[in-house]
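Chemist: The following block contains a protein sequence and its predicted model.
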Amino acid sequence: MKAAQEHPGQLPPGAVVGRHLRTSTPRSRHGEWRALATRTDPMEILRAQEHTRVAELIPIRHERMSASAFAFFRGAAAIMATDLLNSPSTGLKVQLCGDAHIANFGAFASPERRLVFDLNDFDETLAGPWEWDVKRFVTSVEVAARDRGFSPEERRTAVLEAASAYRQAMTSFADMTPLQIWSASYDVASLLPEIQRELGDAALKETERVIEHAEGKDSARAARKLTHIVDGRVRILNDPPLIVPLDQLLPDVEAHQLEDGIREALANYRLTLSPDRQILFDRYEFEDIARKVVGVGSVGTLSWIVLFLGKEHGDPLVLQLKQAEKSVLEPVLEPSPYENHGERVVEGQRLIQATSDVLLGWLRTKGLDGVERDFYVRQLWDWKTSSDLASFAAPGLTTHGRLCAWTLARAHARTGNPVAIASYMGSGRSFDKALAAFAEAYADQNEKDFDAFTAATVRSGEQPTDHRPSSP
């Protein structure tokens, strides 16, 4: 590190802490994983999550998680959080993503209309040990590589490169000032030369195609895809069970009551925006609302899409209201300091991301069952895109993993002590190898849990419903 080089024999305080922690928590210990005899039944953890979810959507969640061991891993953040409770930790904390698997990174528009690459899922964000995000991330690389049928050598290369990229990025952030770290980001356009150099012209052309597609993915396109005209009005299409307009979900009186409650909650959401963005939001009027199934592990929680139209030009704005429950990390770490879990998600996202959705906010509203639920609010589409992991060859997954690793390190450096974390990991590959050993062992555990899950699903004879949904 520069500070140590400029003043020989004098290490920054964080570097002293980091090196000392190697004694109390040897880096090799991070490679350890074995299921304890007292391990909580993973199926019980998943069933506990489903107690508060929309019952008719649970089979869809099971179907999506049954698609592959990687799909199961995506929905099993609560299982891994419970397992990580007994893993070694330095005690250094950061704002965790909480579900930092490789499919939770992607590109979206910055307020300046640049396509940037960053973490894009924060449902589980909470302060906690930095190692937890890193272990979930490297394991996801291993699981994704297995899902693609890569050889053991290819898988190990991808995981080691991801671990090394995180370590090297944290070392670089340790030499930056807080302001420099805060402004660090990846503009997708800046990645094109690296993609061409490492993966060739075909990969470059595909990336350029993805960028072009992403830049057309906005509220106008969402409206074209998700709405139609009914009696001269723009209405959201009915596509049950995945998209169901409120007037198809409930009888007229109950639908009006719930819509009134959501309208009132949106007025409160407006107050979570900065004054300039309140002015932007005020340019639009509420037009329609529908329930929309999203994600893998989050299926069964409530998610609404709300259509607004511009007061002057009738241009569409589509917002997503996504239910925010207690983080899967809260049962094993300290509870969130926020009373509203939507606020927990938003504030965590703002800490972790270099730049965020201009209409990011939160609200709380009561359903017809009398239960209050927390939501965070964002644009449904705003140049949002993610990599198609299923199309990656081994070199592509390795390159993508390095990019994600840099992004995760930047997220941790914003709220943690990059000097201490970098000093703890060191300049050698001891920590990388330990992470690779953990990733392989935990991927084996994930496969066992996946087999148990699919067997239970088959025994239950579940089939996703496609009939008229019941009340939310």
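Modeler: Everything's here; your move. Residues are numbered from 1 along each chain as shown.
Chemist: use CA for all of it now, contacts and neighbours both
Modeler: Fine.
Chemist: what about the strands in this structure?
Modeler: Remark: strands assigned in the chain by DSSP state E are 93-96, 105-109, 115-119, 126-129, 186-187, 227-230, 233-236, 243-245, 284-292, 303-310, 316-323, 361-366, 372-379.
Chemist: Of all the ones you listed, which one is nearest residue 387?
Modeler: Ranking those by proximity to residue 387 (CA to CA) places strand 105-109 first, at 6.7 Å.
Chemist: That closest one relative to strand 115-119, how many degrees between them?
Modeler: Put simply, strand 105-109 runs at 140 degrees to strand 115-119, going by axes from the mean of the first three to the mean of the last three CA atoms, to 10 degrees.
Chemist: outside of strand 105-109, which residues touch it?
Modeler: 115-121, 188, 214, 357, 382-387, 404 (CA atoms under 8 Å, 6 or more residues apart in numbering).
Chemist: in that strand, what counts as buried?
Modeler: For strand 105-109, a neighbour-count test (16 or more other CA atoms under 10 Å) marks 105, 106, 107, 108, 109 as buried.
Chemist: shouldn't residue 85 be in contact with residue 334?
Modeler: No: Residue 85 lies out of contact with residue 334 (CA atoms under 8 Å); the separation is 11.9 Å.
Chemist: Against that first model, consider the following:
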Amino acid sequence: MNIPVPDARQPLLTARRNQKMARSPHAYVRGNTAQYYEWLHSLRGHNLPHGPAIWICGDCHLGNLGPLAAADGRVEVQIRDFDQTIIGNPAHDLVRLGLSLAAVARGSRLPGAITAGMLEHLVAGYEQALEAGHDGQSRVRMQKPEVVKVVLRSAVKRSWKELARERIVDTRPNIPLGKNFWPLSKAEKKSIATMFESKEVISLITRLKSRDEDAKIEVADAAYWVKGCSSLGRLRYAVLVNVGDDDYCLIDIKEATIAAAPRYAHVSMPRDNARRVVEGARHMSPALGERMAAQRFLAHGVFIRELLPQDLKLEIEELGVEQATHMARYLGHAVGCAHARQMDDPSRKSWLRELKLNRPKTLATPAWLWNSVVQLIASHEGGYLEHCRKYALSGDNT
């Protein structure tokens, strides 16, 4: 394939993003965070409850949850993407996850009654986490869906060589250029080299795996990383780092931009977008936040993290009837734990009471959540078909 020079990246990235979003309604939902909030606030009769002012994911769809490894080796299913994190309304995370689950259910050709059951179980799992009132240790009592067990078993067993083969094709100390990795400009190479000489970045790398604090850190190779969907087009780099004599690690550098998710007024957050992302991650998913750092790169704010073999997505494009409601309850509980750990007892109890208000006698799901998801599914169906029409007419689907 022809590998583009740095100045020619953007049109190809836009075409690839369009291609990914046209694959399925669920892929379209995943790639449309900004439009999601525009649609949500334009819905007739839109009236979400105002939850406590806490850090939320802001883009809480199914693909942004999965196994994460903490610095001490523990592996848990947590939120794993914080590009959109802000201090805002926790109801937004529930609606976003509900929409994502409903889109997967429709793509799996499940009956509408199953979708209704998924939303009921989503709320039930979320409320269970709030009722527990601590940092999520109660999750051990939440039975894991079989698909989650499989992913967790795979995550725990994964080695550096498996991560290298999956992410960079080879285990040799270089990143082969091709479909997913493109060459850097001279300015990018220089800025990456400078970044990995900073004390903060060296400390981030050496604190994991009990590495020697005095270990020599050297950039072995780096490339522009063509990765993601909604973030395609932003700065993204993979950096292979040699630590000491024979240890290697893979570092992900990602540009931070303004969040589309609406923040609460009169709350204090870092003005720098990269520091906002890191702060949100540390509050919601400590296993990830503790191995992230914010940096400046070519006048842009970026956040960096070391990728561990245990970091995996929950790649679920199709659900069966039996696992659908179980999965919804489990993921609702995971999000509830991320929210609950930030609330004191009065805030938790007040939010629980709010969630239980105004429920129809025939439906255990709050009316605001049900109505929002139903209307958003309709909006996204139309948006998806229109995207596919424009995409096909553009000729970019080759």
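Modeler: Looks like it came in fine. Bear in mind the structure is a predicted one, so any value in this text is a computation, not a measurement.
Chemist: coming back round to it: from the contacts of strand 105-109 of the first structure, list the buried ones, please.
Modeler: By 16+ other CA under 10 Å, the contacts of strand 105-109 of the first structure give 115-121, 188, 214, 357, 382-385, 387, 404 as buried.
Chemist: and of these, the nearest to residue 164 of the first structure?
Modeler: Using CA to CA, residue 404 comes nearest to residue 164 of the first structure of those, at 11.7 Å.
Chemist: After alignment, which residue of the second structure pairs with the closest one?
Modeler: Structural correspondence for residue 404 of the first structure with respect to the second structure (TM-score structural alignment): residue 331.
Chemist: what sits against that match?
Modeler: Going by CA under 8 Å, 6+ apart, the list of residues near residue 331 of the second structure reads 122, 125.
Chemist: Over to residue 15 of the first structure?
Modeler: Going by CA under 8 Å, 6+ apart, residue 15 of the first structure touches 419, 420, 422, 423, 424.
Chemist: Measure how buried the first one is and give me the count.
Modeler: With neighbours defined by other CA atoms under 10 Å, the count for residue 419 of the first structure comes to 24.
Chemist: Identify the residues contacting the equivalent of it over in the second structure.
Modeler: In the second structure, the residue matched to residue 419 of the first structure (TM-score structural alignment) is residue 349. Contacts for residue 349 of the second structure (CA under 8 Å, 6+ apart) come out as 130, 131.
Chemist: Check residue 429 of the first structure too.
Modeler: By CA under 8 Å, 6+ apart, the contact set of residue 429 of the first structure is residue 164.
Chemist: and what of residue 320 of the second structure?
Modeler: Here residue 320 of the second structure is in contact with 108, 110 (CA under 8 Å, 6+ apart).
Chemist: Likewise for the one 3 residues further on?
Modeler: Residues near residue 323 of the second structure by CA under 8 Å, 6+ apart: 145, 146.
Chemist: and if we set it to 10 Å?
Modeler: Applying CA atoms under 10 Å, 6 or more residues apart in numbering to residue 323 of the second structure gives the contacts 118, 145, 146, 147.
Chemist: Now flag whichever of these is closest to residue 169 of the second structure.
Modeler: Nearest to residue 169 of the second structure among these, counting by CA to CA, is residue 147 at 25.6 Å.
Chemist: pretty sure that closest one is in contact with residue 322, am I right?
Modeler: No: with contact defined as CA atoms under 10 Å, residue 147 of the second structure does not count as touching residue 322 (11.4 Å).
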